[in-house]
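[1] got a predicted structure plus its sequence, pasted below:
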Amino acid sequence: MRKVRPKNLDLTTVKFPITAIASIAHRISGIIVFVALAIFLTLLNSSLSSETDFNRVMGYVDNFFIGFVLWAALTGLAYHAVFGIRHMIQDMGYWEELESASFSAKIGFIITAILSILAGVLVW
């Protein structure tokens, strides 16, 4: 006999723990890094073609939208790197309990925020 269980399909009412948010955001940052790699390689290829193309690419960086995209890509890369290291430490058997995993996720968010600010200083 099948049990009738209540179903909550409204994901806006679900309270995710910080470890779940960190894990989901790590996957999203991986996608951002993958897309940013294509952008960075295209800009690198263009800048290495000739001196005029290099100056044109440098002119792109002065555009606010392009600067914002570069900042977002660098922030995504920083997040992915910080939380990738966190995941590797967890794979070695540390920070596996909920308390220590939550604490390490909070520290990871703080480190990423600092690196994001530094990336903003670098871009602008």
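    Structure received.

[2] CA only for contacts and neighbour counts going forward, please
    Fine.

[3] which stretches of the protein form helices?
    Using DSSP state H, the helices of the chain run over residues 18-47, 51-61, 64-91, 98-123.

[4] comparing those helices, which comes out most buried?
    Most buried of the helices of the chain by mean neighbour count (mean count of other CA atoms under 10 Å) is helix 64-91; its value is a mean of 18.

[5] pasting the second one now:
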Amino acid sequence: MKKQRPVNLNLMTIRQPAAAISSILHRISGLIMLISVGLLVWALATSLQSAEGFAMVHELFTGFIAKFILWGILTALGYHLVAGIRHMIMDMGYFEELVSGRITAQISFVLGIVLSVLAGVWLW
């Protein structure tokens, strides 16, 4: 049996709801944190080896590009924390309806932006 329904293969034309975007960003921020763990562990190990290692890591992390990367890592951490709390609350059975899910997703976006700005102020 051949189905005669239209197929939309262009994913850019589909408008995702806020809850879906929140979930996707939660996964992306988790991936960013997973990748950044290697850099941060290396920096910690090098800085603890000797005074020269500490000076090298300090000099490396005081540049603009390094601060921008650290800001990105902190932004991912902040958003992942907020969205993770949202997901845990939803796992307990609260805010599972369509409207409340959209509202909590929008709240997580706003809190993520606030935490991102605070991280930027703290770094610079």
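    Here it is on my side, so go on. These numbers were taken from a predicted model, which means no experiment stands behind them.

[6] hang on, the earlier thing: now tabulate the helices of structure 1 in a markdown table and tack on distance to residue 10 of structure 1.
    Shown next, in a markdown table, are these (distance: least, CA to CA, whole Å):
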| stretch | distance to residue 10 of structure 1 |
| --- | --- |
| helix 18-47 | 17 |
| helix 51-61 | 41 |
| helix 64-91 | 28 |
| helix 98-123 | 25 |
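
[7] measure whichever residue in structure 2 pairs up with residue 10 of structure 1 to residue 16 of structure 2 for me?
    Counting by TM-score structural alignment, residue 10 of structure 1 corresponds to residue 10 in structure 2. From residue 10 of structure 2 over to residue 16 of structure 2 the distance is 13 Å, taken as CA to CA, to the nearest Å.

[8] those two: who's more crowded?
    Using other CA atoms under 10 Å as the criterion, residue 10 of structure 2 and residue 16 rank with residue 16 on top: 11 against 7.

[9] find the residue at the geometric middle of structure 1.
    Centre of structure 1 computed as the mean C-alpha position; nearest residue by CA atoms, centre = their mean is residue 76, 2.7 Å away.

[10] so what's that residue closest to, chain neighbours aside?
    Nearest residue to residue 76 of structure 1 in three dimensions, chain neighbours excluded: residue 29, at 5.0 Å (CA to CA, 6 or more residues apart in numbering).

[11] check whether the one you found really touches residue 77, as I assumed.
    Yes. Taking contacts as CA atoms under 8 Å, residue 29 of structure 1 lies within contact range of residue 77: 6.9 Å.

[12] OK, contacts around the residue nearest to the centre of structure 1?
    Residues counted as contacts of residue 76 of structure 1 (CA atoms under 8 Å, 6 or more residues apart in numbering) are 29-30, 32-33.

[13] residue in structure 2 paired with it?
    When structure 2 is aligned by TM-score structural alignment, residue 76 of structure 1 is paired with residue 76.

[14] do you know how far its match is from residue 115 of structure 2?
    Remark: distance between residue 76 of structure 2 and residue 115 of structure 2 (CA to CA) = 10 Å.

[15] next one: residue 30 of structure 2
    16 Å.

[16] do residue 26 of structure 2 as well
    Separation of residue 26 of structure 2 from residue 115 of structure 2 (CA to CA) stands at 15 Å.

[17] same check on residue 62 of structure 2?
    As judged by CA to CA, residue 62 of structure 2 and residue 115 of structure 2 stand 21 Å apart.

[18] kindly report the same for residue 56 of structure 2.
    Taken as CA to CA, the span from residue 56 of structure 2 to residue 115 of structure 2 is 29 Å.
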